Structures are given as structure tokens and as C-alpha cells.
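Peer 1: What follows is a protein structure lacking sequence information:
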């Protein structure tokens, strides 16, 4: 476990700072929702998203999140990942807050996410359960290879 507090990390949307090889490694090997995701897919989705990287005091990337948005009405926060050595420091909440604050000037009608097990992390950033979950529908995609 790394000892800095969440305030010791720097969060940036600068695409030149992102280590997409590292993001691919994290997502494809340790994130249950993205296991097996190809490097090509990680690059493609990053190119179509606003990407947030969190960096430690030495500038190493230690967390990632991305937002798919039209910057007018809707945003979807996804692929939030904190390196295992940096968990428990409040960094996940700080990353969600950075996303929220970055998008605030756009006055989106809705910023959404889906989580299986981190409800309290996102609640600290202001996320609440969807008010009418029965209204949500999806077209399921094909199973990942």
C-alpha cells in the first residue's frame, strides 16, 4: 500500500501524459468488466472519450477513468481503475470528483455510471441511485471473446 493521501496525487486530462499500455494492462487483466479487452479497443475508446489520469509525486500514472459525452446533455463515466497499490487512499472518489467538476460547466442533464461494488466511492462524489431504474433499457452486445 502506498502512503500518500488522495491530495498528493495530480489528476489531468492531458492525453500526452496517459500511458495507454498501462491502462490496457490494468483493464484487460484486472478489471472484471474489461478482462481480455484488446489494446486496439483501449486505444479506440480512449480516442473517443475524455480521459482522466491520476499521477503520483514522481509522475507515474496510478489511476484512470474516462467519460463518453456529448458535452451538452449526457455523460457516461466508465473504466475507472485505481492501481492496487494505491487503493484505499480516497483516489477513486477524488477521480470521480475531478470528472464531475470537469463536466460541471457543461451543465449536463445526466452523468451516469454503472458499478457492481463501489457505490460508496461514487456516493462521496455526489452520485445517487438512478431514480427510475425501470426506465433504463439496453441492447446487449455480443459476449467478449
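Peer 2: Received, thanks. All values derive from a computational prediction rather than experimental measurement.

Peer 1: make it CA atoms for all contacts and neighbour counts henceforth
Peer 2: Fine.

Peer 1: can you list contacts of stretch 21-28?
Peer 2: 33, 34, 35, 36, 37, 38, 39, 42, 64, 79, 81, 83 (C-alpha atoms under 8 Å, 6 or more residues apart in numbering).

Peer 1: this is the other structure I want to compare:
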């Protein structure tokens, strides 16, 4: 970890989350472009959330985990604001998540990424052993037409 990461804290307290920061980033991301605010709020409400905060208590990062806290988890919506990327905060965030007591002993912990394989590999994530076992429903452009809500 970078010495600068000591200036930041990570919390699972949903009351501390800054929805505006989260929504702005996620609604403009490659994976959820145009997500409606109501959908993003529902996702947060039904997930274990991790907020990253500066010493001034400003939210600078986020991730959420969809889990049953027993056998399965899915890591989603991971980000650090662009101005602070490259300073070790994403490593601190992922390390905090994979070491969280409620996420130990899971049979499967999944994620999807287009560009951060190296980050996640450092914490034990690896390509699916037998991708033929997994199936998905993945509608193209699921949020298309909802960009009117994006700020």
C-alpha cells in the first residue's frame, strides 16, 4: 500500500454514502452507463457497500458486494475518483473487501471487469476455471433510453 492511503478510511456504514458521487461515476461508467437513479439506489439498498473517504470525510471511492454472507458474493461497481487513481486506494479497497469477516469461507466470489484483471489477481481472483459451467442473462443496452436521469 502507498503511504498516502493512510489518509483514507473505508466504511460499510450506508449512512455515510454520498449518493451523488456514486451515481455520477456509475451512471457514466462503461458497465452501467445510463443506469436510472432508482435502480442505482435499489442496488445500494440491497448490497453490502464500502465507501472510501478522505480525511475531510469526502467520498472518493465505492464498491458494493451482492452476497448471502454464507456461500456466494459478487463484487460490483468498484471505483476510485479519477483524481486519486494510481495512489493505492483501489488496492486498499479490494483488500478490505476480501478480508471482511462476513465474506470469509464463501464457495464462490465473482466479479466482472474489462480492464482491471491485474488489480483483482493480487487478491486471489482468477479467470473462471470452467466458464462452460456459468450462464448469464445479459440484455444489451439495458439502460438505453434512461440517460435523461444521468447528471
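Peer 2: It's in. Note that the structure is a prediction, hence the values are computed from the model and not measured.

Peer 1: Could you get me the TM-score between them?
Peer 2: TM-score for the superposed chains, counting by TM-score structural alignment, normalised by the length of structure 1: 0.90, backed by 142 aligned residues with a C-alpha RMSD of 1.7 Å.

Peer 1: hang on, the earlier thing: whichever of the contacts of stretch 21-28 of structure 1 end up buried, select them in ChimeraX.
Peer 2: The following ChimeraX command selects only the buried members of the contacts of stretch 21-28 of structure 1, with burial defined by 16 or more other C-alpha atoms under 10 Å:
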select :34,35,36,37,39,42,64,79,81,83
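
Peer 1: Which of the contacts of stretch 21-28 of structure 1 sits closest to residue 111 of structure 1?
Peer 2: The shortest distance between residue 111 of structure 1 and any of the contacts of stretch 21-28 of structure 1, using C-alpha to C-alpha, involves residue 79 and amounts to 14.4 Å.

Peer 1: Map that closest one across to structure 2 for me.
Peer 2: Under the alignment (TM-score structural alignment), residue 79 of structure 1 maps onto residue 77 of structure 2.

Peer 1: try residue 46 of structure 1
Peer 2: In the superposition onto structure 2, residue 46 of structure 1 corresponds to residue 44 when matched by TM-score structural alignment.

Peer 1: Next: residue 26 of structure 1.
Peer 2: Counting by TM-score structural alignment, the partner of residue 26 of structure 1 is residue 25.

Peer 1: go on, residue 56 of structure 1?
Peer 2: The alignment partner of residue 56 of structure 1 in structure 2, by TM-score structural alignment, is residue 54.

Peer 1: Pull the number of nearby residues for its match.
Peer 2: Taking other C-alpha atoms under 10 Å as the neighbour definition, residue 54 of structure 2 ends up with a count of 15.

Peer 1: What lines up with residue 95 of structure 2 in structure 1?
Peer 2: Counting by TM-score structural alignment, which is the criterion used here, residue 95 of structure 2 corresponds to residue 97 in structure 1.

Peer 1: who are the neighbours in contact with residue 106 of structure 1?
Peer 2: Contacts of residue 106 of structure 1 were listed using C-alpha under 8 Å, 6+ apart, and they are 71, 72.

Peer 1: that older thread, could you redo the contacts of stretch 21-28 of structure 1 as TSV and give each row distance to residue 132 of structure 1 and secondary structure?
Peer 2: TSV is the format used below for the contacts of stretch 21-28 of structure 1 (distance: C-alpha to C-alpha, whole Å; DSSP: H, G, I helix; E, B strand; the rest coil):
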residue	distance to residue 132 of structure 1	secondary structure
33	24	coil
34	27	coil
35	30	coil
36	32	coil
37	31	coil
38	34	coil
39	36	helix
42	31	helix
64	29	strand
79	24	strand
81	27	strand
83	33	coil
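
Peer 1: Out of the contacts of stretch 21-28 of structure 1, flag the one nearest to residue 112 of structure 1.
Peer 2: Checking those one by one against residue 112 of structure 1 (C-alpha to C-alpha), the nearest turns out to be residue 79, at 12.5 Å.

Peer 1: pretty sure that closest one contacts residue 53?
Peer 2: No. Distance between residue 79 of structure 1 and residue 53: 11.4 Å, which falls outside the contact criterion (C-alpha atoms under 8 Å).
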